[in-house]
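Colleague: 3D model of this:
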Amino acid sequence: MSPRFGRRERAASRTDTGPTRAERRRGTGGPGRSGAAPSRRWPALVLIAALVVGGVVLGSDDVAVEDPPPADPSTLLPIAAPDDALGSVWFCAGQSAGDDTPADGTLVISNPSDEAAAGRIELVSAEGEEAADEVAVEPWTTTRVRVADLLAGEWVAARVETTSGTVVVEHEVVGEAGRDVAPCQTRAADRLYLPSGATTRDAQLTLLVFNPYSDAATVDLSFVTDDGVRRPRALQGLPVPAGAVVPVDVSGVVTVRPLVATILTARRGRVVVDRVQTFDGRGAATTEEEAAEEPYRREGLTVTPAVPRTATDWVFPAGLRAPGIHEQITVFNPGEELAEVDVTLDLADPQRNGTLDPFALEVPGGEARVLEVDEAEGVPEGVTHSVRVTSTNQVPVVAERALAVTGDASYRAQLTSTGAPVVSEGWVFAAGWRGPDEEAQRIALANPGDEEVTVELVAYGDGERSDPLGDEPITLAPGEHVELDVGQLGGLEEGQTSLEVTASAPIVAERRLISRSPSDDPDADDAEPGVGGSAALGVPVGPGTAALGE
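Modeller: All right, here's what the predicted structure looks like:
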């Protein structure tokens, strides 16, 4: 079938283990010295929030880049270190710290193994203040550390180093606009991508650039929009001092754009980047005429790690076309050659619901395209689907999915995440739900392989590991996906908020957290929608991890 597309946005388009032992003995490895929390102040940082718009519009060739083939899965996604590793390091760039800050952060440190782990948290604020603390994570436990309890600040980055390779770290952010949870990152990079973002009147887009190492970094930032490429002069050769976090207020630099893709290139050093995006629910329209044409208004808070590599295959385990849920798939091609891309929506129960032909996208080098699922021909309402983005001519791209959940649904949220360019036999979700009265927790599983897969879900967090959840084994046929309501599976004990997914063959796993209506009866006439939600991939664990398609 011939797809219909809504908005088609134009755009130009060694595993890190932290500092060496010698560096740590000298106290130069990372944002804080070992031992007591340091008291010295950091050098004054460049605050980007007050920058004057100084960008120029360039042709797409000015930012075109090419990536070599991925060397290993750890270059594509945060991946937990193996069981026999001496330790692991996690970088959490994007959170604030305090009740009145945009994205008040909590570190969620989880140990899905039978070996105790000791860890150290090192924090640095955008103002240069530092703090550090020790943390112990017993077997099968999950520890939550609110960042503001250690260091308050408008923006604060964290470095978590542990003695066990199987520890997984996520960060939760909560603000006036909502809540989100995402994995922290396990490696820094010299090139990073974010396929989308918005700076419309209802949106605030902030990048947090974190240099967790003892050497200074220098980076260039380019922003790809529907009217070309912008390279603000103040963001070319931007210094990121050793151990520092630098906030970049993109909304103050690239104004009133519905789609802003980001390319960061480091001239020197390596960095970690998180995007913090909020929508306030007012809508992007600035005139009555535009408001009459606006299909929905977004509201929510998201934190999304930047992607260190492009890839030819991306999987999103679950999506849905339904009243109040608006799905977009953004495909960004930062290279030079045209990417011929198929976006395949695999419907649940295909024998009953049928199959859809792929939606074909041509994405020129240095440009992006958006598939509006609401307007895509033939996608049925009320039937879940998984999404696979495939570059049929092997030109690598980056793909991201956004679900805007509006007031027509039982909750309001913005759920945004990049897809999975890897598959794994094991996935861990450190952060879990806050309880059945406040939140629903769903796990989406997709099997992109060509053999049937058996899957087990196990809960932990209180020092105990549950039996497999559910009364029956979970099986996925080739190409099949399933979305499970964890609270309905049975076998979940109080305090067991973390989840481990184990499969007989590599799959992709995603967690979705959904706020409950404050009413006991969500269907009551006076029920207010819940506010907040999260969608994020798990963290791959174990040896059965590989790049998708290999």
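
Colleague: Every contact and neighbour count from this point should use C-alpha atoms.
Modeller: Fine.

Colleague: Could you report the separation of residue 104 from residue 145?
Modeller: For residue 104, the distance to residue 145 (C-alpha to C-alpha, to the nearest Å) stands at 12 Å.

Colleague: Looking at the two, which is more packed in?
Modeller: residue 104 (27 against 15; other C-alpha atoms under 10 Å).

Colleague: got a list of what that one touches?
Modeller: For residue 104, the contact set (C-alpha atoms under 8 Å, 6 or more residues apart in numbering) comprises 95-98, 147-148, 173-175.

Colleague: Can I get those in TSV including secondary structure and distance to residue 487?
Modeller: Putting the contacts of residue 104 into TSV (DSSP: H, G, I helix; E, B strand; the rest coil; distance: C-alpha to C-alpha, whole Å) gives the following:
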residue	secondary structure	distance to residue 487
95	coil	29
96	strand	30
97	strand	31
98	coil	31
147	helix	29
148	helix	31
173	strand	23
174	strand	23
175	strand	25
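
Colleague: which of those residues has the most neighbours?
Modeller: Counting by other C-alpha under 10 Å, top hit in those: residue 95 with 30 neighbours.

Colleague: Chain neighbours aside, what residue packs nearest to that residue?
Modeller: Excluding the flanking residues, the one nearest residue 95 by C-alpha to C-alpha, 6 or more residues apart in numbering is residue 105, at 5.0 Å.

Colleague: To what extent is that neighbour buried, counted in neighbours?
Modeller: 29.

Colleague: Doesn't it belong to a strand?
Modeller: Yes - Residue 105 sits within a strand when classified using DSSP: H, G, I helix; E, B strand; the rest coil.

Colleague: Now tell me what touches the strand or helix carrying residue 535 from outside.
Modeller: If you go by DSSP states H and E, residue 535 is part of strand 533-537. Here strand 533-537 makes contact (C-alpha under 8 Å, 6+ apart) with 178-183, 300, 302, 412-417, 419-420, 508-515.

Colleague: and those residues, which of them are in strands?
Modeller: Members of the contacts of strand 533-537 lying in strands (criterion: DSSP state E): 178-183, 300, 302, 412-417, 508-515.

Colleague: Can you give me the first-to-last residue distance of stretch 280-288?
Modeller: Span of stretch 280-288 from end to end, C-alpha to C-alpha: 18 Å.

Colleague: and what of stretch 311-328?
Modeller: Distance across stretch 311-328, first residue to last, is 19 Å (C-alpha to C-alpha).

Colleague: Another for comparison:
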Amino acid sequence: MGNLKAGANKGGVVRIFAFTLWLAFFMSVPHLSPVSRAEEPLRALLVMAFAPGDSLRQAAEGDLLETVSTLEEFGFQVAVLDAYNPDGSVSSCPHYRLHRHLEEYTYRLLVYYGHGDSSRWAFHLPQDPAWAGRTDTEEGYYETVAFGDSRQHWQQDINLAPRAMVILRHACYSNGLRAEDTQEGASLLSEAEVLGRINEYSYTFLYPQTGIISYTASASRNYTPSYLRTLFREHGRPVGEVTVPDLGSQYSADTGYRLLRGEHFYLGSSGYAYRKNRMPGSANSQVWGQAAWAGNPKATASWIFGRVPGDENGDGDNTDLGEPCFPHDSRDLFLTEDTTYNFFPFLCLANPGKEGTWARITFLDEEDEYLTVYREVPGRSRITLDCNANRYLRNKDLSVRVESVDGTPLLAERPMYFRYAGWMDGGSDSFGAPQPSASWYFAEGYASDRLPFHEYLCVGNFNPREVMVKLSLLGNGGQALVREFALPALTRRTFLINSYVQGEVSVVLEGDGPVVAERSMYYRYAAVAGSFVADGGHTKAGSTSLSDTWYFAEGHVSPDFEEWICLANPGVERVSADVYLYTSAGKKGPWRVEIPARGRSTVMVNRCLGAAVSTDVSAVVKAERPIVCERAMYFRFNGTWDDGHVSPGSPVLSNTWNFAEGSAYPGIQEYILVMNPGKEETLLEFTFLLGPGEGTRKALYRLGGEGRLSLNLNAELSSLGSPPQVAAIISSERPVA
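Modeller: Here you go, the predicted structure:
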């Protein structure tokens, strides 16, 4: 096909581009399968006749390549005929290849990039000297007669679809101008001369034999993709009005503007017409540089193409989610990450189901603004959205809502990497909450300006009305400090807990409407044993209910890992709780903890097992009345990575656990921890969802009663070459944590 190719088009593949999860953080669509159609596919032929050395070639190439992409997005099968090779020589038999294209396929759109000819009023392709004159062969015959370069060929030999359109790009005379008319000193052309050229050129292509009912000619750069997109978006509006709109309301009578329209000079009896805008100005390029149109004045894009281009679900429009004219937010621009900021949040979405869907993602900031974007999430896969790659989201405190447009359940997590205050560097990760709540409980918390430990409460109000929230700050002594705030509709607010209290603190949030809440902490932690110092941060959503039982699968104690279990009692009565620990040596405990009314207590797991002990550990907390529990860990991993993380416990066991975030990329070490507090062995099945198109992987493990498993994801998936995106589903014969 010569130099230019249609590239991404694979046999005419159509590009197809309210379950809710909520995230508040310090930063401090259904899958529309192509509809099966019995009618012939939409086909377009793009012809490039500018030579590589021609000054118009570069601009035309860019226009052509973007046009290919646009047409494929709207469901076209695209063919490209380039009359030249990259070295500037004529490609093999361009006239013969044009004949074969038009003979073998039914094209509804033909776009020509090349020079015009006022003697033949048609295409102007170069002849292949190797074949021209060899009329004894089919190739030679069509090359000799220069097929397509003559009005006679179009009016006698060429037949496109019963209704088709042609677009001429940069061809002299085709829109009323030739190159010489735009040079300095050229006389201003008369209306009669311009309209004569337009009618003459369009007559070649609009002759009834061809099937063409719409002719557009333009010399503007980068015109075709935007023109076609407008044409397809306004598919029910006459093409002539879209191409040459009446601009009379924009110009006063004395400016010289006129819409020139009338019966076609040759085809007026058939109802055909022409349109051309005469613009204000004194030079031809100003006055006559706009596009020209001729054809059937009733022709619309949907009539020409026999359907609405880009309509994937067959409902008669192309504006549904996943279709190319869906009204995207103009700020949906995730281009490149900006590394000048100190916070790098990502959004990880996983779809465990077999069918694909679309996610609607809404970001709220503290300036009462929001941005909504849509992303396709294929079935059995995971995608990642880099928030810092959108300049409208950088350097903002944000809350996020994720919802599938068709009710398909999704998994959402938000990892975030940061350098807080210029020196506390680390990372955190948080699950999205499946729904907002009027109550949120946070057991862990420490506020200190001296160490420092900076604690924030981040609250997102996705309601269309204001919500009043009450914060109760619970200390070790059983006295609560209460503060109330108004949270405006559709906003995110951040509260610095250090500004209210210093020391250990748990938080209870209660509102008169549902909100979503997370706690962020940034710190310099000095190990109790004096063995390490960790600076970093962690963020987690709170619990929305209390429970008398809490399970923690993760845990590790050693001189380089210090683990704490934090227990908060929002009730008005003192509560006793027992802590049980599960290690490789079996179940240990209980350790009794007393929690004052409207207060909190903390258990250091290292002290329970012995300061010198190094072991993996899981935990279960059983209380006489409902409380809330979290587990905080601070560490120096492998002797070099210092940070911390926190997690609420689970009030229940389950046969299924889902994780959207995960990576086996070099430099990232991931473990999945599973705890079996029951007496019986269970079989675990791990299903790993990789990036779109990368498939899934499975692994089976047996876990004994009252046992614990640490799965090294990097080792498990090492044969796959360290996949950067990994979501996980864990299924168990018996309930686990």
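
Colleague: what's the TM-score here?
Modeller: Once superposed, the chains reach a TM-score of 0.68 (TM-score structural alignment, normalised by the length of structure 1), with 398 aligned residues with a C-alpha RMSD of 2.4 Å.

Colleague: And the residue nearest to residue 95 of structure 1? What does it align with in structure 2?
Modeller: Alignment note (TM-score structural alignment): residue 105 of structure 1 maps to residue 345 of structure 2.

Colleague: mind listing what that match touches?
Modeller: Counting by C-alpha under 8 Å, 6+ apart, residue 345 of structure 2 makes contact with 27, 386-388, 414-417.

Colleague: Please apply the same query to residue 608 of structure 2.
Modeller: Neighbour list for residue 608 of structure 2: residue 591 [criterion: C-alpha under 8 Å, 6+ apart].

Colleague: With residue 250 of structure 1 instead?
Modeller: 199, 204-207.

Colleague: if we go to structure 2, which of those are intact?
Modeller: Mapped onto structure 2 and checked by both residues aligned by TM-score structural alignment, their matches' C-alpha atoms under 8 Å, the contacts of residue 250 of structure 1 keep the contacts 199, 204-207.

Colleague: Just give me the closest of these to residue 356 of structure 1.
Modeller: residue 199 (33.6 Å; C-alpha to C-alpha).

Colleague: My read is that residue 169 of structure 1 contacts residue 89, right?
Modeller: No - assessed by C-alpha atoms under 8 Å, residue 169 of structure 1 is found out of contact with residue 89, at 9.2 Å.

Colleague: of those two, who's got more company?
Modeller: Shown here are residue 169 of structure 1 and residue 89; by other C-alpha under 10 Å, residue 169 has more neighbours (31 against 27).

Colleague: can you tell me how far the more buried one sits from residue 109 of structure 1?
Modeller: Look at residue 169 of structure 1 and residue 109 of structure 1: by C-alpha to C-alpha, they are 5 Å apart.

Colleague: between those two, what contacts are shared?
Modeller: residue 430.

Colleague: Dump the contacts of residue 104 of structure 1 into JSON lines; add distance to residue 362 of structure 1 as well.
Modeller: Compiled in JSON lines, the contacts of residue 104 of structure 1 are given as follows (distance: C-alpha to C-alpha, whole Å):
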{"residue": "95", "distance to residue 362 of structure 1": "36"}
{"residue": "96", "distance to residue 362 of structure 1": "39"}
{"residue": "97", "distance to residue 362 of structure 1": "42"}
{"residue": "98", "distance to residue 362 of structure 1": "44"}
{"residue": "147", "distance to residue 362 of structure 1": "44"}
{"residue": "148", "distance to residue 362 of structure 1": "46"}
{"residue": "173", "distance to residue 362 of structure 1": "36"}
{"residue": "174", "distance to residue 362 of structure 1": "37"}
{"residue": "175", "distance to residue 362 of structure 1": "38"}
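
Colleague: tell me, the helix or strand containing residue 192 of structure 2 lands on which residues of structure 1?
Modeller: Assigned by DSSP H and E, residue 192 of structure 2 belongs to helix 191-206. Aligning helix 191-206 of structure 2 against structure 1 (TM-score structural alignment) gives no matching residues.

Colleague: same check, this time on stretch 224-238 of structure 2
Modeller: When structure 1 is aligned by TM-score structural alignment, stretch 224-238 of structure 2 has no counterpart there.

Colleague: residue in structure 2 matching residue 533 of structure 1?
Modeller: Using TM-score structural alignment, residue 533 of structure 1 pairs with nothing in structure 2.

Colleague: do you know how far the closest residue to residue 533 of structure 1 other than its chain neighbours is from residue 458 of structure 1?
Modeller: Leaving aside its sequence neighbours, residue 533 of structure 1 sits nearest to residue 514 (C-alpha to C-alpha, 6+ apart; 4.6 Å). With distances taken as C-alpha to C-alpha, residue 514 of structure 1 is found 20 Å from residue 458 of structure 1.

Colleague: Please say which of these two ends up with more neighbours.
Modeller: residue 514 (24 against 19).

Colleague: quick one on the thing from earlier: biggest separation within the kept ones among the contacts of residue 250 of structure 1, which pair?
Modeller: Between all members of these, the farthest pair (by C-alpha to C-alpha) comes out as 199 and 207, at 12.2 Å.

Colleague: Kindly state which residue of structure 1 is aligned to residue 683 of structure 2.
Modeller: Aligned by TM-score structural alignment, residue 683 of structure 2 pairs with residue 454 of structure 1.

Colleague: and that match, how many residues sit next to it?
Modeller: Neighbour number of residue 454 of structure 1 under other C-alpha under 10 Å is 14.

Colleague: Do I have it right that it meets residue 475?
Modeller: Yes - the pair residue 454 of structure 1 / residue 475 is scored as a contact, 4.5 Å apart, by C-alpha under 8 Å.

Colleague: Output the contacts of residue 250 of structure 1 in CSV; the columns should cover secondary structure and distance to residue 400 of structure 1.
Modeller: Output for those, formatted as CSV (three-state DSSP; distance: C-alpha to C-alpha, whole Å):
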residue, secondary structure, distance to residue 400 of structure 1
199, coil, 17
204, strand, 18
205, strand, 16
206, strand, 17
207, strand, 17
